[in-house]
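Novice: Predicted model follows, preceded by the sequence.
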Amino acid sequence: DGGSERFFGGRFKPGWNPDLLLSYNYVFHLMAVSRYAINRIELPGPAMDGAQDYDLAWKVSELARDICYVPYVLYHWRLHAGSTSKNQDSKPYALEAGARAIEAHLQRQGMRAQIHAGRTPFSYKVDYLGWAPSVSVIVPIWGLVDCDRCLESLWQHAKGACHEILVAGPSDLLGARGKSISMAKEKDPRVSAIALEVGKRSRAAVVNSAARRAAGDVVVVLEPDCCIEDDAWIGALVGPLARPEVGCAAPLLLARDGKVAAHGLFLREDGTVVPIEQGLDPENPGYMTFLAHPLDVAAAPGACQALRRKEFLSLGGYREGFGVLASTELCMRLGDTQKLVVSVPYSPVERLGRVRIPEQWASRECRQALMAAHPSIAGGAYRPDLSLNDRNGFFELCR
């Protein structure tokens, strides 16, 4: 800290995380780049003054055959009054240069975007332009949960933002909710019911059948105990799917007490699912401000997932045999095809059920099935220098 020898504010960076990098330059200070790559890019010019390393990171990543992550402490740096880390007003031009670096990267990928100031100092929020897919919301009815508040919230906060709302489930379960669904259809003509054979009670079968009948470019699977609180939620959720490398997007999930239920999921090597930053206030930016920004994660909670419909169906949809981990297993398959799973915190979705994240209570049999299907299971933003307690994803230094 300045002239002292006090070490503080350890930042144990995650591995390659493009959505986090679109929010701020977490790669700063130390990066080794091959001469092969340097010789094949345009080096940062005056327009990138203050963000040369940010611009360089993006340009190199676009042609790199591989990006290697070194999970060790390799440097310390001195914080002084003129440092942007301590005083964001010391180099105001750096913030603008960083936005230009992001915009230029996306343009090179054939995308247009507006770059806004993010929630924390020297961070950014990307709004994708020219991306307005038709969206089908699937509300699967496969248990005893009522869907009244979910459908009401969709009517209030998804006007014009989605093409159709499909309430799908076994015919007997839909019949038990006939009055609620009929009232929703009278109020909102986008609502329709898809009755399946009584024997098809698994969530995977319900969602897969509905996805085959959906008309949207994107399907949003939304559990019936979830409520929408923000008119901008669909735009914020499907925005990252404008990038072809993103396979699944999920919102920040809140529990009924208003605390964070999950900002995406970690997976331990034994198949245990750990919700990231569970129990924090949503206003808390979290470790390295992860909670304030989109984050590429190992998996997304099944409570709400947005996926391209054709891609979802080409992968075979959700698979049977994984129980509550079927949506987690789909994320693993997306990862196997080099697709990203991103958690987006801008428009949270509230889950009213008593169990925040059913995946974290998966049976041993489900976890074993997941490990058998995906042996290299640990992933996401995990760092060996950070510890996670058994049931939530608080980041803290290992003792």
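Specialist: That came through, no problem.
Novice: Going by C-alpha atoms from here, please, whenever you check contacts or count neighbours.
Specialist: Will do.
Novice: in this structure, which residue is closest to the centre?
Specialist: In the chain, the C-alpha closest to the average C-alpha coordinate belongs to S343, at a distance of 1.4 Å (C-alpha atoms, centre = their mean).
Novice: Quick check: the gap between S123 and L340.
Specialist: Using C-alpha to C-alpha, to the nearest Å, one gets 21 Å for the distance from S123 to L340.
Novice: and what of M288?
Specialist: As for M288, its distance to L340 is 20 Å (criterion: C-alpha to C-alpha).
Novice: Looking only at neighbour counts, state which of these two leads.
Specialist: In this comparison of M288 against L340, neighbours counted by other C-alpha atoms under 10 Å, the higher total goes to L340 at 29 against 16.
Novice: R243 is in contact with that one, correct?
Specialist: No: with contact defined as C-alpha atoms under 8 Å, L340 does not count as touching R243 (9.8 Å).
Novice: Could you pick out the longest helix of the chain?
Specialist: Once the chain is assigned using DSSP state H, the helix that runs over the most residues is helix 92-108.
Novice: Which residues belonging to it are considered buried?
Specialist: Of the residues in helix 92-108, those scored as buried under the neighbour-count criterion (16 or more other C-alpha atoms under 10 Å) are 94-106.
Novice: Pull out the buried positions in the helix or strand hosting E152.
Specialist: E152 is part of helix 148-157, with elements assigned from DSSP states H and E. Taking 16+ other C-alpha under 10 Å as the neighbour-count basis, helix 148-157 is seen to contain the buried residues D148, R149, C150, L151, E152, S153, L154, W155, H157.
Novice: coming back round to it: the residue nearest to the centre of the chain falls within a helix, correct?
Specialist: No: remark: S343 does not belong to a helix; assigned using DSSP: H, G, I helix; E, B strand; the rest coil, it is strand.
Novice: Pretty sure I194 sits against N208.
Specialist: No: I194 lies out of contact with N208 (C-alpha under 8 Å); the separation is 11.7 Å.
Novice: structure B:
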Amino acid sequence: MQRELYEVEKDRFDLKDSSLYHLQGTWPKDHKPEAVLDGEKLPAAISAQERVSALERFKDLDLVNGERVQMEIKLPDLEGKKKLVVYAVKGGKRIQWFAVSAAQLYRKQGKPQYFIESIEVESAEKICRVRGWAAFNRPLTIRLEDRSRKEIPCEITRLKRVDVQNQYQETEIDEKSGFFFEFHYDNVKEFYIVFEAGNVRTLRLVHLQPQKRLAEKAAVYFRKGSRYMKLHGAAALTGKVFGKVMNRKNRPVDYSKWIVKHLPDKAELAEERKTKFSWNPKFSIVIPLYKTPEKYLQQLVDSIEAQTYGNWELCLSDGSGVDSPLTDYLAGLEKSDERIRVIRNDQALQIAENTNAAMEAATGDFIVFADHDDEMTSDALFQCVKALNENPEIEVLYSDEDKMSMDGHKFFQPHFKPDFNIDLLCTVNYICHLFVVKKEIVDQIGMLKKEFDGAQDYDFVFRCVEAAGREKIHHIPRILYHWRCHEDSTAENPESKMYAFDAGARAIKAHYDRIGVPVEIEKGEYLGLYRTKFLWEEKPLISIIIPNKDHIDDLKRCIDSIEEKATYRNYEYVIVENNSTEDETFAYYKELEASNPKAHVVYWDGIFNYSAINNFGASHAKGEYLLLLNNDTEIISPDCLEQLLGYCMRPDVGAVGARLYYEDDTVQHAGVVIGFGGIAGHCFVQQKRDATGYCHRIICAQDYSAVTAACMMVKREAFDKVHGLSEEFQVAFNDIDFCLRLGKAGYLVVYNPYAELYHYESKSRGLEDTPEKVARFNREIASFEKHWPEILRDGDPYYNPNLTLESQDFSLKRI
């Protein structure tokens, strides 16, 4: 039998009536509550928890015999009282659910309330980060104090928390009830977080000493363990502890151990050296030098000479000038291997012209680019020639890469990249190394341009991929390149080369200019990231298609957010009424159509079929662009429609998705990967709103195989070309199937993180909790597998096979 821990997870006093005590948590099903204060039974009302956060939903997957509840207890005067105990009662048997001293309750009653969600302490860096929320019925200030009650200067960021507002239904609280701060401490061992409203205040002590923090954790585990043992016995507790210790599934993978297992060993390298290919192209490795430390250059040369594929030449251009410190060393290199060629220059050269000098000397079929102090893995060229023999049409190749310590012994921060992704490339130069291009492409587009020095490779990559076309660009999902990090390298210290980021913005703008798309390029949230703002002159009509069944509070919030916030005004609403039963719903429709000329209600009389309902709505839409939108969404960014439309108006784009949040400000959608959960799943689910994800992917505009139709803008022409959503998928996977069919038709599907909305979940449809619904869901899984076996077998091209499908955070696949 499933052994579960039923516990109170949140408790608080009512902010309007301080005699009401609210509890939330997990509760054994079919049990009645009994609240007892010093032997006296108190009134206690229990009900299903109305609003459940994304994290709670995730935890509830393991909840079989329990349910999530909220309880309200009416307390008498607490003076002189000792203890409140709450029991779950069934058939004469009582289980203690919760206990608290009356003194603790008395201290909380009528005071500001708070909840600490996370405390992170980095002892080495002396940094403490705290995140949580606080609420009261009067304006609330938050500050830090030391043990002597002296205020500690610290910037505290206040955050909007819709979920906390929803929790306090009895009164209005500040919408910015969330808070976050980063405290840089020195000799402080502990501090207080002070929540204050006038002369009323609550304190929370935070320990910074490792032993004190460990003791706090131990106390929490002891309390949980004691309660679990009371419920299920000592044997069950022992089994649970053993399972926790043995379960390594959720532990992060150590990359330093992972890479050792994934680099070829001596036997594999020996086999590679024996391999015979039908085509043996020559690779010209071009490297610009500028007063390069000899030991690093020698390590690079050693890594090239260790290649298991031998048809290469190394072209070294020394741009150090007439008094180069490398002269003698390079002369010795040239003599040591006839495949090494040195180009000497009489004057110091900038990076572009220095690289060009090496390229001019190249005689190979393909040009390989590397920096003067990095290293290639021994199988780098072998993997390239293997790919070329498998597909001789390839004209551009690139690989995954990682970073390497100065001594060359530590490997870290791997960058596992997607297959070619033009919109990610327009956000960040994700291709970097290893980069290989056919010599014929170079002859066609020209060499590096010195006006882009600092981002000359970025501009060059754009021109190469434009000339090759996406069908002839190949990604090798293996670490073939180690990028050495030192203080002056943009790899670890971006601020050291600010000019490079300015040049990067110009490189992206030049790309768009060449393909005839009007844009403005802005720097992103971090150096090296960029945002594209499209400058289309046309302002086409957007048809916002919203299926709806009752729940007019959701629909009204959705429409009101657009009416009040959206800065783009050329749109219409097509509300698809779907079998509502409440009179208030139809009254709202009538009022909406009378008051808003943009709104039209159309009536769907069939059974619930999400695809058919949206197709029906599209048949009544007048716009060139369709916005499929759930009724339980709320736009956040005023330029949300422009953000979606900007990408969607590009000729190569079929659909655009948004960044969606749950009401507790965690990520609900940041793109879709085929393979998550066995079929498909959203990326970075439950990551905090300010998180940026693996390689900043949450905040990067990029192409994906699919995006959710909870908010998806579609070009009408593309929608019609693929005949809309497939009605074979009544509830599940219809948006995924639709996006894959757009991709098959030649369109890109783009995720734009700057179109932001809340998504409050599909309350109107309910769960897949009946035999009929489960059977339908299983049929739709089978249909999806039948239609898309290749991508399920081969993997999502916009993901990476080295990353796990067991979670949605882009973490490493287990060894």
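Specialist: That came in fine, so what should we check first? Quick caveat: nothing in here was measured; it's all calculated off a predicted structure.
Novice: Distance of the residue nearest to the centre of the first structure relative to A204 of the first structure?
Specialist: Taking C-alpha to C-alpha, one finds S343 of the first structure at 21 Å from A204 of the first structure.
Novice: just D53 of the first structure next, same as before
Specialist: Looking at D53 of the first structure against A204 of the first structure, where the rule is C-alpha to C-alpha, the gap reads 45 Å.
Novice: Could you pull out the buried residues of stretch 191-204 of the first structure?
Specialist: The neighbour-count criterion (16+ other C-alpha under 10 Å) identifies V191, S192, A193, I194, A195, L196, K200, R201, S202, R203, A204 as the buried residues of stretch 191-204 of the first structure.
Novice: first vs last residue of that stretch, how far apart are they?
Specialist: Using C-alpha to C-alpha, one end of stretch 191-204 of the first structure lies 21 Å from the other.
Novice: before we move on, back to that, quick one: name whatever helix or strand follows the longest helix of the first structure.
Specialist: Where DSSP H and E defines the elements, the next helix or strand beyond helix 92-108 of the first structure is strand 112-117.
Novice: what's the following helix or strand past that following strand aligned against in the second structure?
Specialist: Downstream of strand 112-117 of the first structure, the first helix or strand assigned by DSSP H and E is strand 124-129. Here strand 124-129 of the first structure aligns to the second structure at residues 530-535, judged by TM-score structural alignment.
Novice: residues in contact with the matching stretch?
Specialist: The list of residues contacting stretch 530-535 of the second structure from outside it, by C-alpha atoms under 8 Å, 6 or more residues apart in numbering, reads 426-428, 505, 517-524, 643, 646-647, 701.
Novice: Counterpart of A658 of the second structure over in the first structure?
Specialist: In the first structure, the residue matched to A658 of the second structure (TM-score structural alignment) is P251.
Novice: wouldn't that match be in contact with C304 here?
Specialist: Yes: taking contacts as C-alpha under 8 Å, P251 of the first structure lies within contact range of C304: 7.0 Å.
Novice: more neighbours, those two?
Specialist: When P251 of the first structure and C304 are compared on other C-alpha under 10 Å, the one with more neighbours turns out to be P251, at 29 against 24.
Novice: Please work out which residues of the first structure line up with stretch 213-226 of the second structure.
Specialist: Mapped onto the first structure with TM-score structural alignment as the criterion, stretch 213-226 of the second structure occupies no residues.
Novice: List the buried residues for that stretch?
Specialist: Judged by neighbour count using 16+ other C-alpha under 10 Å, the buried positions of stretch 213-226 of the second structure are G225.
Novice: same thing with stretch 178-197 of the second structure?
Specialist: Neighbour-count burial for stretch 178-197 of the second structure, with 16+ other C-alpha under 10 Å as criterion, is recorded at 178-183, 185, 191-197.
Novice: Three-state assignment for V121 of the second structure, please.
Specialist: State at V121 of the second structure, reduced to three classes by three-state DSSP: strand.
Novice: distance between the longest helix anywhere in the second structure and the chain's centre?
Specialist: Assignment by DSSP H gives helix 210-232 as the longest helix of the second structure. Taking C-alpha atoms, centre = their mean, to the nearest Å, one finds the center of helix 210-232 of the second structure at 32 Å from the center of the full chain.
Novice: what do you get for stretch 85-97 of the second structure?
Specialist: Taking C-alpha atoms, centre = their mean, one finds stretch 85-97 of the second structure lying 43 Å from the centre of the chain it belongs to.
Novice: ok, now stretch 157-167 of the first structure?
Specialist: Here stretch 157-167 of the first structure shows a centroid-to-chain-centroid distance of 21 Å under the convention C-alpha atoms, centre = their mean.
Novice: how long is that stretch from one end to the other?
Specialist: 17 Å.
Novice: And the contacts of it?
Specialist: Residues external to stretch 157-167 of the first structure that are found in contact with it (C-alpha under 8 Å, 6+ apart): 134-141, 190-194, 210, 214-216, 228-235.
Novice: Drop anything exposed from those.
Specialist: Burial of the contacts of stretch 157-167 of the first structure was assessed by neighbour count (16+ other C-alpha under 10 Å); the buried members are 135-141, 190-194, 210, 214, 216, 228-231, 233-235.
Novice: Let's see which of those end up in strands.
Specialist: Using DSSP state E, the members of those that fall in strands are V135, S136, V137, I138, V139, P140, V191, S192, A193, I194, I228.
Novice: Show me the two of the residues you listed that sit farthest apart.
Specialist: The span of those, defined through C-alpha to C-alpha, is set by I194 and I228 at 22.0 Å.
Novice: picking up where we left off before, how much does the helix holding E152 of the first structure stray from the second structure?
Specialist: After superposition onto the second structure, the average distance of helix 148-157 of the first structure to its aligned residues comes to 1.6 Å, using mean C-alpha distance after the TM-score superposition for the first structure.
Novice: That helix maps to which residues in the second structure?
Specialist: Per TM-score structural alignment, the counterpart of helix 148-157 of the first structure in the second structure is residues 556-565.
Novice: Which member of the buried residues of stretch 178-197 of the second structure is positioned nearest A755 of the second structure?
Specialist: Proximity of these to A755 of the second structure was ranked by C-alpha to C-alpha; the top entry is G178 with 22.2 Å.
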